[in-house]
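>>> okay, predicted coordinates and the sequence, questions at the end:
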Amino acid sequence: MRKIFGYECKRLLCNKFFIGLILVILFYGWQVLNRVTILGVSHTAPFSPWSYGDYLSRMIPLLWIGALFFLTFFTSKAERRRKVITSATPVKPSIYGLVRCCAALTGTALLALVVILLAIVFYGQMFHWYDWSSLLLPTFLTLVPPLIFALGSGWRLGRLSAWLLFVWMLVPILLMTLPLPEFLGLLNGNVFVERPLTLNILDPAFSLSIGTVITQCVLLLTGILFLVVSPTKSKKH
């Protein structure tokens, strides 16, 4: 299993797409940090959980697209032809599918790590600020649920049709343009801008409504279910 996992990771990570995506993330992320985050959002400090969360939410569309692009490696026409060979291996299809999901998850986690490390460098260079324990909660709540959901839902959609993955890539971009209610505010980052203003204090402590937390939990659990429940069933060709 380790050899299969290593092979799949090598396919996903050792290619021009992965390198190009990292360069795009670094460029765009640095622009956001220097032009938006540095000013602070809603009268909060640039290194507050609110400003940091706003930065993460602006990076989610790129991370979402990256996660789905990893899945396209498993749904292309060439991959469907290769399935004739892989189906002859002694590895159970369910295990093989799970290994592929783990490889895609590894690639997505590395992209998210790049986003986080970029913020670390920025805060250290600009403000000599290193209190990262205060940002662990917004990091988890902002990044983990939508990215797990992207992988899980993309895994299911890709088994139906490869082109559905490309359509699904547009979802976070569309959400960024919609005036969502507060309990959906983490889907487009509006909660980081609007909620501090409703707390009526300067630079308030980070907090989220129960509805927002529940929404993120539902996203996370749904993504996990999509990944682990019958992940390798596909229509016959």
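Looks like it arrived, so ask away. Numbers count the residues shown, from 1 in each chain.

>>> every contact and neighbour count from this point should use C-alpha atoms.
OK.

>>> strands of the chain, residue ranges please.
Counting by DSSP state E, the chain has no strands at all.

>>> ok, the residue nearest to the spatial centre of it - contacts?
Centroid-nearest residue in the chain: residue 147, 3.2 Å away (criterion: CA atoms, centre = their mean). For residue 147, the contact set (CA atoms under 8 Å, 6 or more residues apart in numbering) comprises 63-64, 67, 108.

>>> hmm, 6 Å instead?
Shown here is residue 147, which makes no contacts under the criterion CA atoms under 6 Å, 6 or more residues apart in numbering.

>>> quick check: buried residues in the longest helix along the chain?
Ranked by residue count, the top helix of the chain under DSSP state H comes out as helix 93-127. Within helix 93-127, the residues scored as buried using 16 or more other CA atoms under 10 Å are 93, 96-109, 111-112, 114-116, 118-120, 122-123.

>>> what's the answer for stretch 198-211, then?
Buried residues in stretch 198-211 (16+ other CA under 10 Å): 203-204, 206, 208.

>>> what do you get for stretch 36-46?
37-38, 40-46.

>>> now, which of the residues you listed sits nearest residue 81?
If you rank the buried residues of stretch 36-46 by distance to residue 81 using CA to CA, residue 37 comes first, at 46.4 Å.

>>> thought that closest one was touching residue 46?
Yes - proximity of residue 37 to residue 46 meets the contact threshold set by CA atoms under 6 Å, at 5.5 Å.

>>> helices of the chain, start to end?
Secondary structure of the chain (DSSP H): helices at 2-13, 16-35, 49-72, 77-86, 93-127, 136-160, 163-168, 171-175, 190-198, 210-228.

>>> can you tell me what sits against the shortest one?
Identification of contacts with helix 171-175 by CA under 6 Å, 6+ apart yields 61, 188.

>>> let's see that with 7 Å instead.
Contacts to helix 171-175, defined as CA atoms under 7 Å, 6 or more residues apart in numbering, come from residues 61, 187-188.

>>> how much space between residue 8 and residue 106?
Residue 8 is 10 Å from residue 106, where distance means CA to CA, to the nearest Å.

>>> use this one as the comparison:
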Amino acid sequence: MIKIFQYECRRLLWNKFFLGFLLVLLFYGWQVLNRVTILGVSHTAPFSSWSFGDYLSRMLPLLWIGTLFFLTFFTSGKARRVTILTDAAPMSRRRYALARSAAALVGTGMVSLACLAEAAVFYVRYFGFVRLELLLPALVILPPALVFALGSGWLLGRYRGWMLYIWMLAPILCMFLPLPDCLGIWNGSFFHQYPLMLGTLDPAFSLPWSILFVQGILLFLGIGLLLVCPQKLPFSTKTSPLYDTLSCGGGYDAKKDSSDRR
């Protein structure tokens, strides 16, 4: 399982898509930091947790899209053809799924760390320090959303690969919808409205229980979906003649199989 995990990590991270996406992510993030974050949000300092949280909420749609793109490496037509070989291997499908999920989680973690590292460089360059309290909004925003993206995307992609591309639009739609306060992180409204409601200039960062509850639900739901492995998938090859050939060592007659299907 470790070798499969290492192979999937190399396949995800050592390719043109990952490098290209990382460059786009860093470029967009630097523009947000230099044009929005540096001004501060809702009369708060640019190095406050409020401004940093606004930066992360603006980066979230791109991180969500990148996370789901990682899963397309496992749900594409080419990947489904490879499942004929993996089904014939002695390792269970659940272990293959866990190895691939772990590889996608590593890729997601790396792009998230790149996003945080870029913000750290920005704060050191302009203000000469980085506040440890910025970790709180990072932990509240990124892990629940991205783990949920992995879990839900993995489940959707195993049934229909094209559904991943539709699911990529979810955070973009959230940016334009009037969401309730408990979902304010998803459209950025929380970081613009909540500081003004506290009645003080540049208030200390705080989170209402409703947001913590929703983010916690998303985190545990994402973990649960990642651990789910359906017993029989629509694209299963366990009943195919080619699977019987590979697993039993027999010969495979394509013409016979074609006539049997007819």
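Sure thing, it's come through. Being a predicted model, the structure only gives us computed values, none of them experimental.

>>> dump the buried residues of stretch 36-46 of the first structure into TSV; add distance to residue 15 of the first structure as well.
What follows is the buried residues of stretch 36-46 of the first structure, written out as TSV (distance: CA to CA, whole Å):
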residue	distance to residue 15 of the first structure
37	31
38	33
40	36
41	37
42	40
43	42
44	40
45	38
46	35
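
>>> can you pull the contacts of residue 232 of the first structure?
Residues in contact with residue 232 of the first structure (CA under 7 Å, 6+ apart) are 93-94, 97.

>>> repeat that for 8 Å
Neighbour list for residue 232 of the first structure: 93-94, 97-98 [criterion: CA under 8 Å, 6+ apart].

>>> then residue 149 of the second structure?
Taking CA under 8 Å, 6+ apart, we find residue 149 of the second structure in contact with 64, 67-68, 222.

>>> try 10 Å this time
63-68, 71, 108, 143, 155, 164, 167-168, 170, 218-219, 222, 225-226 (CA atoms under 10 Å, 6 or more residues apart in numbering).

>>> and residue 181 of the first structure? What does it align with in the second structure?
The alignment partner of residue 181 of the first structure in the second structure, by TM-score structural alignment, is residue 180.

>>> one step back: need the residues touching each of residue 37 and residue 46 of the first structure.
Taking CA under 10 Å, 6+ apart as the criterion, residue 37 of the first structure and residue 46 both touch 52, 55.

>>> quick check: the gap between residue 77 of the second structure and residue 83 of the second structure.
Distance from residue 77 of the second structure to residue 83 of the second structure, by CA to CA: 10 Å.

>>> I meant residue 56 of the second structure, not that one.
Distance of residue 56 of the second structure to residue 83 of the second structure, computed by CA to CA: 37 Å.

>>> higher neighbour count, those two?
Under the criterion of other CA atoms under 10 Å, the comparison of residue 56 of the second structure against residue 83 puts residue 56 first, with 24 against 19.

>>> the more buried one reaches residue 118, doesn't it?
No - applying CA atoms under 10 Å, one finds residue 56 of the second structure not in contact with residue 118, separated by 11.4 Å.

>>> between the two, which contacts overlap?
Joint contacts of residue 56 of the second structure and residue 118 (CA under 10 Å, 6+ apart) are 29, 112.

>>> distance of the closest residue to residue 4 of the first structure other than its chain neighbours from residue 227 of the first structure?
Ranked by CA to CA, 6 or more residues apart in numbering and with sequence neighbours excluded, the top spatial neighbour of residue 4 of the first structure is residue 99, at 7.3 Å. According to CA to CA, residue 99 of the first structure and residue 227 of the first structure sit 11 Å apart.

>>> swap in residue 95 of the first structure?
From residue 95 of the first structure to residue 227 of the first structure the distance is 12 Å (CA to CA).

>>> find the residues that touch each one of those two.
Jointly contacting residue 95 of the first structure and residue 227 under the rule CA under 10 Å, 6+ apart are residue 101.

>>> for residue 207 of the first structure, give me its contacts.
Counting by CA under 10 Å, 6+ apart, residue 207 of the first structure touches 49-50, 137-138, 192, 195-196, 199, 213.

>>> which one (most neighbours) among the residues you listed?
Scoring those on neighbours with other CA under 10 Å, the highest-scoring entry is residue 50 at 31 neighbours.

>>> so that one touches residue 41, yeah?
Yes - counting by CA under 10 Å, residue 41 is a contact partner of residue 50 of the first structure at 6.8 Å.

>>> quick check: neighbours shared by those two?
With CA under 10 Å, 6+ apart as the test, residue 50 of the first structure and residue 41 both reach 192-194, 196, 203.

>>> redo the contacts of residue 207 of the first structure as a markdown table? Include distance to residue 13 of the first structure.
Below are these laid out as a markdown table (distance: CA to CA, whole Å):
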| residue | distance to residue 13 of the first structure |
| --- | --- |
| 49 | 31 |
| 50 | 32 |
| 137 | 28 |
| 138 | 27 |
| 192 | 32 |
| 195 | 38 |
| 196 | 39 |
| 199 | 43 |
| 213 | 32 |
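
>>> and those, which two are furthest apart?
Greatest spatial distance among the contacts of residue 207 of the first structure (CA to CA): 137 and 199, at 18.9 Å.

>>> separation between the residue nearest to residue 185 of the first structure when sequence neighbours are not counted and residue 138 of the first structure?
Excluding the flanking residues, the one nearest residue 185 of the first structure by CA to CA, 6+ apart is residue 191, at 4.6 Å. Taking CA to CA as the measure, residue 191 of the first structure falls 11 Å from residue 138 of the first structure.

>>> list residues touching both of the two?
Joint contacts of residue 191 of the first structure and residue 138 (CA under 10 Å, 6+ apart) are 50, 53-54, 208.

>>> hang on, the earlier thing: mind putting the buried residues of stretch 198-211 of the first structure in a markdown table, distance to residue 160 of the first structure included?
Output for those, formatted as a markdown table (distance: CA to CA, whole Å):
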| residue | distance to residue 160 of the first structure |
| --- | --- |
| 203 | 47 |
| 204 | 46 |
| 206 | 40 |
| 208 | 36 |
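
>>> need the contact list for the residue lying closest to residue 226 of the second structure once chain neighbours are set aside.
Excluding its sequence neighbours, the residue lying closest to residue 226 of the second structure (CA to CA, 6+ apart) is residue 151, at 4.6 Å. Residue 151 of the second structure makes contacts with 68, 101, 105, 157, 218-228, as judged by CA under 10 Å, 6+ apart.

>>> repeat for residue 139 of the second structure
Going by CA under 10 Å, 6+ apart, residue 139 of the second structure touches residue 215.
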